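# no FASTA, just this:
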């Protein structure tokens, strides 16, 4: 696709994916959704990429679905296609890519965009950011994994209220309730996001991917199943080059040089 609604920059082993429709607050249409998926696929396949950052261009992280598309009879693909072909594949890619993914929320995150952020491994935001489950305000229900991730992050009662009432949640409130990892000051936002991403990119990527897999499975596993999977993956981790390097560096009292293998 030739459009530039999704930007990709790769630097220092980090892929920066930017939602780039600032004139409509980075709302997502069909073409953008497919390009987003293609970009995530490219980052997954690129062995040089060891961490991913998703952010937005302009004043918003994202406004969710482009309502102009769904209200135009010539453009509207219908909600089944929007969910089955746009958002659900984006969410499953974010969770299944065995690389750490940071949501760097640079502005308001509403609707599907909020839930795309919450599906990421680490969510950071600056103090002027807000999150909103805007669906009920127009007669819809949370999608894009919102009903899955939100109650697990903040608890059933709080999630139910936010989903039903559509309350705007400040970054400070989101941090306090455990919706996001932490607030980064606006004046240092880009620099600290980059530092966090580079740190992750230089860690043992294979182990980070296994941690992600374990957390995914913990959503549905019994304790016994989870313990068995921990055992299986720990044995695999102990056979990795990164584990050998980590132990050697510890013994030699030096900084490890992990290669993600």
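All right, it came through fine. Keep in mind that what you see is a predicted model, and the values were worked out from it rather than measured.
# alpha carbons only for contacts and neighbour counts from here, please
Will do.
# residue contacts, residue 143?
83, 111, 112, 115 (C-alpha atoms under 8 Å, 6 or more residues apart in numbering).
# swap the cut-off to 10 Å and go again
Residues in contact with residue 143 (C-alpha atoms under 10 Å, 6 or more residues apart in numbering) are 83, 87, 88, 111, 112, 115, 116, 133, 135.
# just how off-centre is whichever strand or helix holds residue 39 within its chain?
Under the criterion of DSSP states H and E, residue 39 resides in helix 30-45. Centre-to-centre, helix 30-45 and its host chain are 13 Å apart (C-alpha atoms, centre = their mean, to the nearest Å).
# any idea which residue is closest to the centre of the protein?
residue 120 (2.3 Å; C-alpha atoms, centre = their mean).
# that one: helix or strand, and which one exactly?
Applying DSSP H and E, one finds residue 120 in no helix or strand.
# buried residues, stretch 120-128. List them.
120, 121, 122, 123, 124, 125, 126, 127 (16 or more other C-alpha atoms under 10 Å).
# re the thing from before, what's the angle from the helix or strand that the helix holding residue 39 is followed by to helix 30-45?
Once helix 30-45 ends, the next helix or strand along the chain (criterion: DSSP H and E) is strand 51-56. In terms of direction (axes from the mean of the first three to the mean of the last three C-alpha atoms, to 10 degrees), strand 51-56 departs from helix 30-45 by 160 degrees.
# check it against this one:
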């Protein structure tokens, strides 16, 4: 697929996906959805890619949905927003969260609406100091989609999640870090360098072990303790059969740096 709304590159095991509609704060159209899905699918299927880095071009990370792409006026027939979520946003979030390799998000500016929740669906989020997060759905009479109603309570607790969803405040990068929404904050001029450094590090680590870790952490949200212990047993059994486990033990015993291959 030819990409016109995103940029895609791979180097040193890291795939960088850059949302590239800066004039609209990288808001999503159908064409952009299709390109982004194609890029995520490539990342999931290519064994040479061991980490994914998502960021945006220009002064914003992502403003969510481009409302011009589904504009509606009073008196007109309403669009089926459920269909839009089903066809585009839900598959996107599922691809990110089930990706069997780390997904890092470098939030370079405002992340609003679905843009905020796409970032929160990633595994590790670093934001520029000038960045902000806005659950802007309430301004349109909508609910937080793209996994927002799932991630917000788990990251913030129910009290803050409700206030953030119903009031739509602009949350600074520093506040997001203090609340546990994101991992780290970087000075604007250092953001991409810091994110790429992190992504390259993750790309040299035991990728299959990360996949099992993601699976276990996500399952913990709904599992009982006994169910989680059983899952840990099964995943630990699988992890112990990987080449990376053998390499990790061998490197430890021989007091050398491990060279993980990601399988």
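The structure has been received and is ready for your questions. Not measured: the values here are computed from a predicted model.
# before we move on, back to that, among the buried residues of stretch 120-128 of the first structure, name the ones in strands.
Judged by DSSP state E, the subset of these located in strands is 122, 123, 124, 125.
# thinking again about what came up before, what residue in the second structure is paired with the residue nearest to the centre of the first structure?
Applying TM-score structural alignment, one finds that residue 120 of the first structure aligns to residue 122 in the second structure.
# list the contacts of that match.
Neighbouring residues of residue 122 of the second structure by C-alpha under 10 Å, 6+ apart: 52-54, 93, 96-97, 99, 102-106, 182.
# switch the cut-off to 7 Å
96, 97, 103, 104, 105 (C-alpha atoms under 7 Å, 6 or more residues apart in numbering).
# identify the farthest-apart pair in these.
Largest separation among these by C-alpha to C-alpha: 97 and 105, giving 12.4 Å.
# can you pull out the helices in the first structure?
Applying DSSP state H to the first structure gives helices spanning 30-45, 67-71, 79-81, 88-96, 112-118, 146-154, 156-165, 171-176, 189-201, 205-218, 223-237, 241-252.
# next, the angle helix 88-96 makes with the first one.
Spelled out, that is helix 30-45 of the first structure. Using the same axes, to 10 degrees: helix 30-45 of the first structure against helix 88-96 is 20 degrees.
# how close does helix 30-45 of the first structure sit to the second structure?
Its matched residues in the second structure lie on average 0.8 Å from helix 30-45 of the first structure after superposition (mean C-alpha distance after the TM-score superposition for the first structure).
# other SSEs contacting that helix?
strand 6-11 (3 or more C-alpha pairs under 7 Å, 6 or more residues apart in numbering; DSSP states H and E).
# okay, the helices of the first structure in TSV with distance to residue 23 of the first structure and mean neighbour count next?
As requested, these are exported to TSV (distance: least, C-alpha to C-alpha, whole Å; neighbours: other C-alpha atoms under 10 Å):
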stretch	distance to residue 23 of the first structure	mean neighbour count
helix 30-45	14	18
helix 67-71	13	14
helix 79-81	24	11
helix 88-96	22	18
helix 112-118	16	26
helix 146-154	25	18
helix 156-165	27	15
helix 171-176	23	18
helix 189-201	21	17
helix 205-218	34	18
helix 223-237	45	14
helix 241-252	44	15
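# hmm, back to that, include distance to residue 76 of the first structure when you put the buried residues of stretch 120-128 of the first structure into a markdown table, please.
Shown next, in a markdown table, are these (distance: C-alpha to C-alpha, whole Å):
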| residue | distance to residue 76 of the first structure |
| --- | --- |
| 120 | 28 |
| 121 | 32 |
| 122 | 33 |
| 123 | 31 |
| 124 | 33 |
| 125 | 32 |
| 126 | 34 |
| 127 | 35 |
